[in-house]
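Enquirer: the following block contains a protein sequence and its predicted model.
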Amino acid sequence: MAGAQGSDPTGEAPPVIAVVGPTGSGKSDLAVSLALELDGEVINADSMQFYRGMDIGTAKITDAERRGVRHHLLDILDVTEEASVSAFQHQARAVVADIHSRGKRAIVAGGSGLYVRAALDVLEFPGTDPDIRRRLEAELEAAGPAPLRERLEAADPVSAARLGDARRIIRALEVFELTGRPFSSFMPERKYFQPAVQIGLEVDRELLRERLAQRVHAMVERGLLEEVRRLDAAGLRHGKTASRALGYAQFLRVLDGVSSVAQATDETILATRQFARRQLTWFRADPRVHWLDWRDSDLMNKAAALCGTPPDPPLA
């Protein structure tokens, strides 16, 4: 029996719901259950699930697993396109407004922390300049990352201390040249753009480690290598974002003959576990997240109660 509709007699939209946590913790399943209970629709906030054809390696929710619930912002990019947090922010907020206008609940689900914040929080994104970007990338190619890092340390020591990879250093320098402001000045306070509630899935870390290993092995058995081979033909390795996805980067090396399937599987398991730890660190830093035990037999009812619309009582 479905719970109360998302409309509010006062005319105000209900809070946006976000289901967050590490990869493999069951976010997609809980989001679908909440959508069925609260008459909602799900908005994807996993940046790698934007890509068409990246299904096995991203554990993208299948049509059967969606159980009839409408999902948004899945399969919206080709693998050669670059994902943009700024573009996602505009898309996600437009989808939230549409869902609420139809009296339904908007449920954001995903483990890409910055994308979740882009959907929920007051968050300003500086523009881009392709000419500046190309020049900085040429400098990186010619001299390596050290000179760029030194320049960033002088202009924006806060960002220099936070950012590790060359791509992010280039972005920080681009923003500084474009705006005259340090990239770190654009980091937001934890302030919701509109009312929201975040539900985090609390995991047993050792059980999660085992689950992630089993999941990667299952992906390989389902045809991950063949999926990577097909996407490689479609330009995967030329995509700045998609080519770095967990599993895809590792299995591209199998296609290149530099890794075996067994090696790529082990590397993917390790990288996935490391990613899950980073996700937990990210979401744990947000005091607004309500944490629930991922294995609680009453998980869905407890989550629904947090959303401001309790489910109907069970039938006698």
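Expert: On my side now, so go ahead.
Enquirer: alpha carbons only for contacts and neighbour counts from here, please
Expert: Noted.
Enquirer: could you give me the buried positions within the host helix or strand of His90?
Expert: In this assignment (DSSP states H and E), His90 forms part of helix 85-101. Residues 85-86, 88-89, 92-93, 95-96, 99-100 are the ones in helix 85-101 that count as buried (16 or more other CA atoms under 10 Å).
Enquirer: which helices and strands sit right next to it?
Expert: Secondary-structure packing of helix 85-101 (3 or more CA pairs under 8 Å, 6 or more residues apart in numbering; DSSP states H and E): strand 40-44, strand 105-109, helix 113-120.
Enquirer: what's the most buried one of the ones you listed?
Expert: Highest mean neighbour count of those: strand 105-109, a mean of 28 (counted as mean count of other CA atoms under 10 Å).
Enquirer: which residues make contact with it from outside it?
Expert: Outside strand 105-109, the residues that touch it by CA atoms under 8 Å, 6 or more residues apart in numbering are 5-6, 14, 16-20, 27-28, 31, 35, 38-46, 96, 99-100, 116.
Enquirer: and the longest strand for the protein?
Expert: Ranked by residue count and defined by DSSP state E, the top strand of the chain is strand 196-202.
Enquirer: buried set for it?
Expert: In strand 196-202, counting by 16+ other CA under 10 Å, buried: 196-202.
Enquirer: equivalent analysis for stretch 132-148, please.
Expert: Using 16+ other CA under 10 Å as the test for burial, stretch 132-148 gives 132-133, 136-137, 140, 145, 148.
Enquirer: structure B:
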Amino acid sequence: MSVVTRTNVIAVVGPTAAGKSDLAVELALRTPGEAVNADSMQLYRGMDIGTAKLAPQERREVPHHLLDIWDVTETASVAEYQRLSRKVIGEIHGRGRMPVLVGGSGLYVRAALDDLEFPGTDPAVRARLEQELAERGPEAMYERLRELDPPAAAAILPSNGRRVVRALEVIEISGRPFTATLPAYRYLYDAVQIGLTVPRPELDERIAVRVERMWSAGLVAEVAALEEAGLRDGLTASRALGYAQVLRFLTGEWTEEQAKDATIRATRRFARRQESWFRRDPRVRWLPYDAPDLAARALELVARGSRT
């Protein structure tokens, strides 16, 4: 049964391992709608186990868009994602259906939903910062970003050198913090964002269980196969959670157990950054991830629209 609503885009957001994908499928079935991926790593072909990408049968015949569109050697671009996601949202509206955006990549969610333009680039500044990244490594540059723009640093993994470089580039070009270049929260659509909350101890345990399952499902083999496809050459994909750690195991730098433990720790830190990002957005309506009537409560928020 579909719901009567003035909302025309739904977004399901929150930390990793909160159950976003399952809720998005349920909402798409009930509205009816189609899912639009907003997880930056699920954009990559072959990165299935480590990104917890839903298997085809788990999608329950709900169309899913913007999965598996980039090769692992391709560098991610949030501006390109913005173009693609808005095109897909328009096409779904054209079919008279509800776009259900789902993912925990906060800047990608904003790129899809908000009146947001990204600052330009300066090739000379970018080249110099990338050279510094190659020489000093991402952690040293991350510390500089944390001094210049703590909110931006809080939303970026220290190992994500490309995003650190981009933030430092914007700061240098604009003379302002990277976060200051993001405008006030202003939707392009009549959207409703539903955030899933998980108590910290439960979230930590869910992450540990998820990583164990990924290992059991063949994450190491998946990374090894992607390594043959050029994963190490990908500036974005090679730094993904789980993939970066397994690559260090495959080179002999870490044991497999060290790689697994490091993945759990890094994912827990990332989940905290995700929570911090989405908590700053006053428009997100939060619901407990384990509510027995979760889908019904979410649909109530959707029916009210974004202006209530």
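Expert: Yep, it's here. Everything numeric here is computed off the predicted structure, so don't read it as measured data.
Enquirer: what value does the TM-score take for this pair?
Expert: Put the two chains on top of each other and the TM-score (TM-score structural alignment, normalised by the length of the second structure) is 0.88; 300 aligned residues with a CA RMSD of 2.8 Å.
Enquirer: one step back: which of the helices and strands packed on helix 85-101 of the first structure sits closest to Gly239 of the first structure?
Expert: Set against Gly239 of the first structure and scored by CA to CA, these come closest in helix 113-120, at 18.9 Å.
Enquirer: and that closest one, which stretch of the second structure?
Expert: Aligned by TM-score structural alignment, helix 113-120 of the first structure falls on residues 106-113 of the second structure.
Enquirer: mean shift between the matching stretch and the first structure?
Expert: Its aligned residues in the first structure lie a mean 0.8 Å from stretch 106-113 of the second structure after superposition (mean CA distance after the TM-score superposition for the first structure).
Enquirer: which residues touch that stretch?
Expert: Contacts of stretch 106-113 of the second structure (CA under 8 Å, 6+ apart): 11, 38-40, 78-79, 81-82, 85-86, 101, 103, 116, 187-189, 191, 274, 277-278.
Enquirer: how far away is the counterpart of Leu299 of the first structure in the second structure from Arg162 of the second structure?
Expert: Using TM-score structural alignment, the equivalent of Leu299 of the first structure in the second structure is Leu294. To Arg162 of the second structure, Leu294 of the second structure is 37 Å away according to CA to CA, to the nearest Å.
Enquirer: what about the strands in the stretch 151-300 of the first structure?
Expert: With DSSP state E, counting those that start in this stretch as the criterion, the stretch 151-300 of the first structure has strands at 196-202, 289-293.
Enquirer: among those, which comes closest to Arg230 of the first structure?
Expert: Among the strands of the stretch 151-300 of the first structure, strand 196-202 comes nearest to Arg230 of the first structure, with 33.7 Å by CA to CA.
Enquirer: which residues in the second structure does the closest one match up with?
Expert: By TM-score structural alignment, strand 196-202 of the first structure lines up with residues 191-197 in the second structure.
Enquirer: mean per-residue distance, that stretch to the first structure?
Expert: Average distance, stretch 191-197 of the second structure versus aligned residues of the first structure after superposition (mean CA distance after the TM-score superposition for the first structure): 0.7 Å.
Enquirer: let me have the strands of the stretch 151-300 of the first structure in JSON lines, adding distance to Leu270 of the first structure as columns.
Expert: Putting the strands of the stretch 151-300 of the first structure into JSON lines (distance: least, CA to CA, whole Å) gives the following:
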{"stretch": "strand 196-202", "distance to Leu270 of the first structure": "21"}
{"stretch": "strand 289-293", "distance to Leu270 of the first structure": "24"}
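Enquirer: what is the aligned counterpart of Gly57 of the first structure in the second structure?
Expert: Applying TM-score structural alignment, one finds that Gly57 of the first structure aligns to Gly50 in the second structure.
Enquirer: in a strand, its match, correct?
Expert: No: using DSSP: H, G, I helix; E, B strand; the rest coil, the assignment for Gly50 of the second structure is coil, not a strand.
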